[in-house]
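# here are the coordinates; sequence isn't available:
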């Protein structure tokens, strides 16, 4: 579904009222102890994984450690995400220090990602301005299918079936996007980002090819990078894909723009950990700098506020949310499949 009203919808004062409720509840206060424990535990477990990697040696059992590292890379990326939103510290410099460090650990350009993610938050699900909808191999609205040609037209036809296989390449895409951003000057800190990305690649490949024989090393990289891409994709896709998109020229107040294009994923604390707090996507979009552990409490306030103001609050389980994503992709590609069928 696409929101295409040419006029402004909603009242700005609604969000002002909600901000007051959130501030009074202390939900924007920093949670330094939580993040200190989370970061230390992540780094200890991550380091222990590399110790196990060295002890196991040249064995096909390393494919299990590849699965472990896919999980850990995503958990480290979640910390980088929080740092990029200034959820950890008040100061930008302190958050950036954490963000650059975690970007280096997983091989992502932190500055490139922050710039891209800021544009997404400013225009979620906007058909022209949200970079997360600008994926050449896929289309997220009927309007986007019109520009597809050749191979891209074919992938769009069958995008629901190709979605998870394509996510296997998302990890490599994140690496390459950071490298390309540095090479083309999209980031200001080109020197710093270049060094961090080069060090990551050098240390990663050296560790893998020194410990493992070439066949096992290549299999390890394929499993690790592929599953990391799937995990990252399944953490972010349920949040907006399948929700209404915003057509060019449509104007919504901030509150409705963020809520109506976002979806929460229910499931308890294990989902909080699994998705790094991104399961509270509505609250996160309304208050991007709110510390992750406060989102659960904010969810109660926001959902009740939406009910009082007649704004639809989307929430469902993880499997249901992924089903919504696949169903939406299939429906968007339907006209292209219909045109390719021979006439009776």
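On my side now, so go ahead. Since we're looking at a predicted model, the values are computed, not measured.

# contacts, neighbours, all on C-alpha from now
Fine.

# now the strands: where do they sit in the stretch 201-344 of the chain?
Taking DSSP state E, counting those that start in this stretch, the strands of the stretch 201-344 of the chain run over residues 245-246, 251-252, 264-266, 315-317.

# Which one of those strands lies nearest to residue 25?
strand 264-266 (21.0 Å; C-alpha to C-alpha).

# Work out the gap between that closest one and the centre of the chain.
Distance of strand 264-266 from the chain centroid (C-alpha atoms, centre = their mean, to the nearest Å) equals 15 Å.

# cool, and stretch 124-140?
Using C-alpha atoms, centre = their mean, the offset of stretch 124-140 from its chain centre is 13 Å.

# measure it end to end?
End-to-end span of stretch 124-140 (C-alpha to C-alpha, to the nearest Å): 12 Å.

# thought residue 171 was touching residue 229?
Yes: between residue 171 and residue 229 a contact is recorded at 4.2 Å, counting by C-alpha atoms under 8 Å.

# Give me whichever of the strands of the stretch 201-344 of the chain is most buried.
strand 245-246 (a mean of 26; mean count of other C-alpha atoms under 10 Å).

# That one packs against which elements?
strand 2-3 (3 or more C-alpha pairs under 8 Å, 6 or more residues apart in numbering; DSSP states H and E).

# adding another structure so you can compare the two:
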């Protein structure tokens, strides 16, 4: 009767839906069993909000996608089981059944097994870039050309470290979760000066409910930008908002990529770690800045090192924002419609065509569709599962979008222009 089912009580889907977000009691479904997560949500490693986003719904596919060691998690589930769905409500839809079979096929093909040499090589090239950056200033002095080269090398190292920490954060490198967590702390904290706990808190919400208003924090920015087709019309009709959203495609170049890492990154990181007293993340951040100033202060001075750090963050921010948003902003943005995993991920993501450069430049996030469907799959295997995903899309009449890198970048701007115009028209529409 499902994972950890200890109760013979039958609970209908309608009853579960009544124990959703607005209910005091929080229930959800995993493998046809119903679980009361009211108390557990405060201890959930992925965060309270991630669990809350699935209450009142069937969370089987999300549970399967996120958890590496399902046997371990099942031990916690047993005590939470309150019943199971009646037999007539346990039927899978064709698309859910096909997604389940596709995952089984990926497992049989060994696509969830990582090549450790790949990640070792990736980490090594980040360390080499850092060393070359220091050697450039040490050997050639602080002239403008060595300074520019050093900055570009550090920016590249930081961007690539961002993709690497993403791998560890998704538990896609090692078979044991704790090894992924330890390396995640090292890379995101010791190499990037960011909080692993903060990243998990935000990023898994994004993966669970991509492009869903009020659930995906990556699209929750209506006071600066209005995204998609629906929210701009709603805000425009109500004459809400204080920004000229019809110009958002233009001011995006000033308030988007330039500010995300240099400003927002520091504010949210500092606020999160001190508010929640995440001393481990604070310690790793201290390690990063100690190393940075130890290496570069003798060459640039303390203030010179600080301003170089900020310049690196500015450049990296452009790299990060364009790559991460090119696969999401142009896609469907709406409230949670409680669709199946495959459909909800496909409507919120698109791919960029494969090439050696695109794979490296984007950290394999050019395979955004496959990454969202299988978040624990090692990225070097995305290209192998992609043809199977595309065939499943064709079978169920779902568009499998892929485009060139520059087209993907341009679509971000075109999408912002389109959404801004929708707001403008609704705002000025005559009653």
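Perfect, thanks for sending it. Fair warning: this is a prediction, and the values are worked out from it, not measured in the lab.

# out of the strands of the stretch 201-344 of structure 1, which comes closest to residue 24 of structure 1?
strand 264-266 (23.4 Å).

# Just tell me the aligned range of the closest one in structure 2.
Mapped onto structure 2 using TM-score structural alignment, strand 264-266 of structure 1 spans residues 351-353.

# Now do the end-to-end distance for stretch 236-255 of structure 2.
Termini of stretch 236-255 of structure 2 sit 21 Å apart (C-alpha to C-alpha).

# Contacts for it, please.
222-226, 235, 413-414, 416-417, 419-429 (C-alpha atoms under 8 Å, 6 or more residues apart in numbering).

# redo that, cut-off 7 Å
With contact meaning C-alpha atoms under 7 Å, 6 or more residues apart in numbering, stretch 236-255 of structure 2 is reached by 223-226, 235, 413, 416-417, 420-421, 423-424, 426-427.

# Give the single residue among those residues positioned nearest to residue 288 of structure 2.
Closest approach between these and residue 288 of structure 2, by C-alpha to C-alpha: residue 224, at 31.6 Å.

# counterpart of the closest one in structure 1?
Counting by TM-score structural alignment, residue 224 of structure 2 corresponds to residue 137 in structure 1.

# Can you tell me how far that match is from residue 176 of structure 1?
Residue 137 of structure 1 sits 16 Å away from residue 176 of structure 1, going by C-alpha to C-alpha.

# cool, and residue 265 of structure 1?
29 Å.

# could you point out the longest helix in structure 1?
helix 214-240 (DSSP state H).

# Checking residue 29 of structure 2 next. Helix, strand or coil?
Put simply, residue 29 of structure 2 is strand when judged by DSSP: H, G, I helix; E, B strand; the rest coil.

# Isn't it up against residue 35?
Yes: using C-alpha atoms under 7 Å, residue 29 of structure 2 is in contact with residue 35, at 6.2 Å.

# So for those two, which residues contact both of them?
The contact sets of residue 29 of structure 2 and residue 35 do not overlap (C-alpha under 7 Å, 6+ apart).

# Residue 236 of structure 1 and residue 305 of structure 1, how far apart?
25 Å.

# Compare the strands of the stretch 201-344 of structure 1 and give me the one nearest residue 74 of structure 1.
Using C-alpha to C-alpha, these put strand 264-266 closest to residue 74 of structure 1, at 17.6 Å.

# Residue 376 of structure 2 maps to what in structure 1?
Per TM-score structural alignment, residue 376 of structure 2 is aligned with residue 289.

# about what we covered before: for the longest helix of structure 1, which positions count as buried?
216-217, 220-235, 238-240 (16 or more other C-alpha atoms under 10 Å).

# again, but for stretch 416-431 of structure 2
416, 417, 418, 419, 420, 421, 422, 423, 424, 426, 427.

# same question, stretch 377-391 of structure 2
In terms of neighbour count (16+ other C-alpha under 10 Å), stretch 377-391 of structure 2 has its buried residues at 377, 378, 379, 380, 381, 382, 385, 386, 389, 390.

# show me the residues around residue 130 of structure 1 that make contact.
119, 120, 123, 124.

# Neighbours of the equivalent of residue 115 of structure 2 over in structure 1, how many?
Correspondence of residue 115 of structure 2 to structure 1, assessed by TM-score structural alignment: residue 31. Using other C-alpha atoms under 10 Å, residue 31 of structure 1 is surrounded by 17 other residues.

# Cool, thanks, talk later.
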